[in-house]
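**Q** structure for the following, please:
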Amino acid sequence: MAFDNLLLQLLLKASQDKGFVCEEADRALNAMVKSMTPLPLLNKLRPYVSHSNPRVRAKAAITISNSVSKMGLEGMNEFGLVLLVQMAADLLNDRLPEAREAARNIVTCIYEAYNPKRGTEAGIMAKLLPN
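**A** This is a model prediction of the structure:
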């Protein structure tokens, strides 16, 4: 419960306009991604993809994208590929471009996990696709 409150506060602070506060909260979220295994973090972040605040959704999406990029196919399967694709699909229609970009990155990570030899092509294609 305490971790859930901390995560919500970090997402709220990271979505503020105040530069220093936002940067520090972003730094803390990135440290979480680096220090935690992706599966528990994804489970904690999942509810925030549908948060009422669009900036919180975008920050959660970016953090999820960063976590998914650390996972292999086995980890994605363990979390649930259908769930990942559903989250990405919902975020592709988000109002904020940061959330849409994070969704594209999630889909690219899934594609690269399934097609490791063609991963660099997927990265190039993702950059070429229109926003």
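**Q** every contact and neighbour count from this point should use C-alpha atoms.
**A** Fine.
**Q** in stretch 70-77, which residues are buried?
**A** 71, 73, 76 (16 or more other CA atoms under 10 Å).
**Q** my guess is the second one contacts residue 109. True?
**A** No - with contacts counted by CA atoms under 8 Å, residue 73 stays clear of residue 109, the gap being 9.2 Å.
**Q** among the buried residues of stretch 70-77, which lie within strands?
**A** Nothing among these maps onto strands, per DSSP state E.
**Q** kindly indicate which of those lies nearest residue 46.
**A** residue 76 (13.8 Å; CA to CA).
**Q** give me every residue that touches the closest residue in space to residue 75 that isn't next to it in sequence.
**A** Leaving aside its sequence neighbours, residue 75 sits nearest to residue 39 (CA to CA, 6 or more residues apart in numbering; 7.2 Å). Residues near residue 39 by CA atoms under 8 Å, 6 or more residues apart in numbering: 75, 78-79.
**Q** could these be laid out in a markdown table, adding distance to residue 100?
**A** Converted to a markdown table, these look like this (distance: CA to CA, whole Å):
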| residue | distance to residue 100 |
| --- | --- |
| 75 | 23 |
| 78 | 24 |
| 79 | 21 |
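**Q** next up, for comparison:
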Amino acid sequence: EMFVTLGKHMEADLDLIVPMLIKKSAETNGFIADEANRALMAMAASVSEGRVICALAACASHRNPQARAKAAIHLSRALESMGWRRVLQMKELDKVVQAFGALNSEGLSETRSATRHGLVSLIRESRGQCADVQERLERLLRRQLSEKDRRKLMDAVDASTAGTFPAALEDTSESPMTRRSSLRPSCASRHGTSAGTHRSHG
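**A** Presented below is the predicted three-dimensional model:
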């Protein structure tokens, strides 16, 4: 209720509040976890987008693997609500890719699934954008991911269907490569995507 009532006035305390909520959301007590998850969703809807990203991305290094899983899930959901196209234009994109890069090799499948959903959605959306946007994302991906992991994500993008949440991206190396989209459309042609280009609707 505090996030709904106070909104952006809560931003100064996010660095303290969000890690605590992430930890509580990973507890085995269902009531406590549910309340923490609701508070995190209210936070994501009530404060500025940049602060949401920074607060959740910082939890990618939490000591508790269950808490890191919740951080990945809430970050991916928050970004999807913002819209993947918008996220690609934000200055916080580097924090997003850095957090997802750290979470991509986690042991828990729910962490990897949420992380790879976020990365696949960003890559897929970038394919309809101009070269500058694609190049920025590609630089960040190369910095945070191994070539093997990056190739698996590209294959998953090619195999995915627009608008769907990949149920399991853990075995992306087995995904059939259906098509490799052109990686460098010009800015002038960003609105003229082909019928075969997969797009996320955010």
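**Q** which helix or which strand is home to the equivalent of residue 85 of structure 1 over in structure 2?
**A** Residue 85 of structure 1 maps onto residue 97 in structure 2 when the alignment is built from TM-score structural alignment. When elements are assigned from DSSP states H and E, residue 97 of structure 2 belongs to helix 93-103.
**Q** ok, then the element right after that helix?
**A** Past helix 93-103 of structure 2, the next helix or strand by DSSP H and E is helix 109-126.
**Q** what range in structure 1 does that next one sit on?
**A** Taking TM-score structural alignment, helix 109-126 of structure 2 hits residues 97-114 over in structure 1.
**Q** give me the mean distance between the matching stretch and structure 2.
**A** Comparing stretch 97-114 of structure 1 with its match in structure 2 after superposition yields a mean distance of 1.5 Å (mean CA distance after the TM-score superposition for structure 1).
**Q** can you list the buried residues in that stretch?
**A** Residues of stretch 97-114 of structure 1 classed as buried: 98-113 (neighbour count, 16+ other CA under 10 Å).
**Q** how about the helices in structure 2?
**A** 2-6, 14-25, 30-46, 49-58, 65-82, 84-89, 93-103, 109-126, 131-144, 147-159 (DSSP state H).
**Q** for the ones you listed, please prepare a markdown table with the additional fields distance to residue 170 of structure 2.
**A** Shown next, in a markdown table, are those (distance: least, CA to CA, whole Å):
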| stretch | distance to residue 170 of structure 2 |
| --- | --- |
| helix 2-6 | 35 |
| helix 14-25 | 24 |
| helix 30-46 | 25 |
| helix 49-58 | 21 |
| helix 65-82 | 14 |
| helix 84-89 | 22 |
| helix 93-103 | 13 |
| helix 109-126 | 7 |
| helix 131-144 | 18 |
| helix 147-159 | 10 |
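**Q** closest to residue 168 of structure 2 out of those helices?
**A** Short answer: helix 109-126, nearest of these by CA to CA, at 6.1 Å.
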